[in-house]
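1. Sequence and predicted model, in that order:
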Amino acid sequence: MAIRPLLHQFALSRNRRNPSLLLSPLSVPSPSLIFILRRIASAASPISGPPPHDRRHSHQKTSAYQQYRVRPLSPPETLAQKIGKAVRRSGAPSKARVYADVNVILPKEYWDYESLTVQWGEQDDYEVVRKVGRGKYSEVFEGVHCTDNEKCIIKILKPVKKKKIKREIKILQNLCGGPNIVKLLDIVRDQQSKTPSLIFEYVNNTDFKVLYPTLSDYDIRYYIYELLK
């Protein structure tokens, strides 16, 4: 683009309005002409790419996109995983929200298991049929009552302290008749080895190792609720 003819035309248009400017030579441009020169030069050779202002905005948009980038959704946690992550606060005392003062209200015989006098039944009234399970402190068998041929469960306890045996018996006696609690029918002991056994009602159930893998989170919540209610 020819810059000098443009400046000459601009000077003529200004001189028509102000004749005194005819005395000003073009070789000495005024500050206003320098400003016009800069504008014409910028229009003649445009800078490639977006203006600095636009580039700054585009950079800000890119940064915002990177900041709020969508992440892939992780699979939801199971109930067992949530329970495993639960941690009790340090120094916080453990106290039940309901039924916390029951031992204060009820008589001493209700909670003082060490003073329990066990009423032993006759071991010969029961007969072992087959083994159905075992635990850390006992072995469990299916049995029958010899008099009425009624099925029952015989839990033969391993040698432990008498205090632990009395505590388990007292808890079972206190909970007897409650919802979802297996009924304790009798307490027997071998006359020679003094090994105690607990006699429970028979419940036709599915083995836990077989049942547990088939349970959903809803099933586990339901059974825990039934145990705690």
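-> All right, it came through fine.

2. going forward, measure contacts between C-alpha atoms and count neighbours the same way
-> Noted.

3. just so I have it, where are all the strands in this structure?
-> 126-134, 138-145, 151-157, 184-189, 196-201 (DSSP state E).

4. Check which helices and strands the second one sits against.
-> This points to strand 138-145. strand 126-134, strand 151-157 (3 or more CA pairs under 8 Å, 6 or more residues apart in numbering; DSSP states H and E).

5. Equivalent analysis for the last one, please.
-> Here strand 196-201 touches strand 151-157, strand 184-189, going by 3+ CA pairs under 8 Å, 6+ apart.

6. Out of those, which is closest to Val210?
-> Closest approach to Val210 among the helices and strands packed on strand 196-201 (CA to CA): strand 151-157, 19.9 Å.

7. Take this one as well and set it beside the first:
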Amino acid sequence: MKFARILYNDEIYYAKYDSSSNMFELIEGDIFDFFSYTSTNVNRNEVKILPPCEPSKIVAVGLNYANHANEMGLNIPKFPALFLKPSSSVIGNMDNIIYPDMSEQVDYEAELAIVIGETASYVSESEAKKYILGYTCLNDITARDLQRLDSQWTRAKGFDTFAPIGPFIETELDPDNADIRLRLNGKVMQESNTSNFIFKTDYLVSAISQIMTLYPGDIITTGTPSGIGSMNIGDTVEVEIDGIGTLTNFVKERQK
């Protein structure tokens, strides 16, 4: 099942998406709590698709594909390498990625993102799936030149617009066996399968919940495969995960 968060007639709704008909069925209530279907259906062309959730935090996992660790010249970690991206970095499908003035190298990173469905603290790996609502696409935009300068990654990965997510939350995906790819101006630049994860999704939820409480709508983004590279102003970047859909964004200059 695909859930979305949409703007329709100047109102924000959660909705269920039917890809075969290209229609949204509006939902009354909150998909992270209690909700019901309204039987009101609207065409995709009539709505703006918003970020599918409003996370209090994005917990990001670095180096979760061995081939990406190798291309970065880094050792494969024994425990997930974690960092945070702020909620202010979130944008949705078809929104603009703003190229920051202080960077000269902004990179794409295609990732599968876990969307937490229930409050999770000290969760066992065997029970982790109970706390997951579903999965979405995320592009972990990174100012690579600033990342190289800093001892930690908050500045490089925390700019406004540096966490595109969406377009949908898919509840029935096998997260550890999904094809993932990134296209830059129509050309495939990254392509892999999440079966190549070093740390599987249930383990990540469990491990992170031992450190911090995860709340409904929070995101764990699971790392990027090899093939990272730079974007320029004017580029179009797409993250596609089979079973979820395609997240499309446009790289723009900051309006001054």
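-> Thanks, I have it. Quantities reported herein were computed from a predicted structural model and do not represent experimental measurements.

8. For the two chains, what TM-score is obtained?
-> Here the TM-score for the pair of chains, by TM-score structural alignment, normalised by the length of structure 1, is 0.22; 86 aligned residues with a CA RMSD of 5.5 Å.

9. circling back: which of the strands of structure 1 sits most buried?
-> Highest mean neighbour count among the strands of structure 1 (mean count of other CA atoms under 10 Å): strand 151-157, with a mean of 22.

10. now the helices: where do they sit in structure 2?
-> 66-71, 144-149, 154-157, 201-209 (DSSP state H).

11. what's the closest non-adjacent residue to Phe168 of structure 2?
-> Ala4 (5.0 Å; CA to CA, 6 or more residues apart in numbering).

12. how many neighbours does that neighbour have?
-> 25 (other CA atoms under 10 Å).

13. now do Pro164 of structure 2
-> Pro164 of structure 2: 26 neighbours (other CA under 10 Å).

14. That one - nearest residue in space that isn't next to it in sequence?
-> Ile91 (4.6 Å).

15. burial count for that neighbour?
-> With other CA under 10 Å as criterion, Ile91 of structure 2 counts 23.

16. My read is that it contacts Asn139, right?
-> No: judged on CA atoms under 8 Å, Ile91 of structure 2 makes no contact with Asn139 at a distance of 10.0 Å.

17. Run through the strands of the stretch 1-150 of structure 2 in chain order.
-> Under the criterion DSSP state E, counting those that start in this stretch, the stretch 1-150 of structure 2 carries strands at the ranges 2-8, 11-18, 23-29, 35-43, 48-50, 58-62, 81-85, 90-91, 96-99, 106-108, 110-116, 132-139, 142-143.

18. Check the stretch 151-256 of structure 2 too.
-> 163-170, 179-184, 187-193, 219-221, 229-231, 236-241, 245-253.

19. need those strands in a markdown table with distance to Val42 of structure 2, can you?
-> Shown next, in a markdown table, are those (distance: least, CA to CA, whole Å):
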| stretch | distance to Val42 of structure 2 |
| --- | --- |
| strand 163-170 | 16 |
| strand 179-184 | 29 |
| strand 187-193 | 32 |
| strand 219-221 | 28 |
| strand 229-231 | 35 |
| strand 236-241 | 24 |
| strand 245-253 | 19 |
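
20. mind checking which of those strands is nearest Arg144 of structure 2?
-> strand 229-231 (8.5 Å).

21. Flag every buried residue along the closest one.
-> Met231 (16 or more other CA atoms under 10 Å).

22. distance of Tyr222 of structure 1 from Ile40 of structure 1?
-> Tyr222 of structure 1 sits 81 Å away from Ile40 of structure 1, going by CA to CA, to the nearest Å.

23. Of those two, give the one with the bigger neighbour count.
-> Using other CA under 10 Å as the criterion, Tyr222 of structure 1 and Ile40 rank with Ile40 on top: 16 against 11.

24. who touches that one in this structure?
-> Ile3 (CA atoms under 8 Å, 6 or more residues apart in numbering).

25. circling back: mind putting the helices and strands packed on strand 196-201 of structure 1 into a markdown table with distance to Gln81 of structure 1?
-> Supplementary listing: those in a markdown table, determined by distance: least, CA to CA, whole Å:
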| stretch | distance to Gln81 of structure 1 |
| --- | --- |
| strand 151-157 | 33 |
| strand 184-189 | 34 |
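
26. Lys170 of structure 1 is nearest to which of those strands?
-> strand 184-189 (10.6 Å).

27. Show me what that closest one is packed up against.
-> strand 196-201.

28. just the angle between the strand it packs on and strand 151-157, please?
-> 150 degrees (axes from the mean of the first three to the mean of the last three CA atoms, to 10 degrees).

29. outside of strand 196-201 of structure 1, which residues touch it?
-> 151-157, 182-190.

30. And those residues, which two are furthest apart?
-> For those, the maximum inter-member distance is 23.1 Å, found between Val182 and Asp190 (CA to CA).

31. Next up, the contacts around Ile224 of structure 1.
-> Counting by CA under 8 Å, 6+ apart, Ile224 of structure 1 has no contacts.

32. From Gln67 of structure 1, how far out is it?
-> For Ile224 of structure 1 relative to Gln67 of structure 1 (CA to CA), the value is 42 Å.

33. I am finished for the moment; much appreciated.
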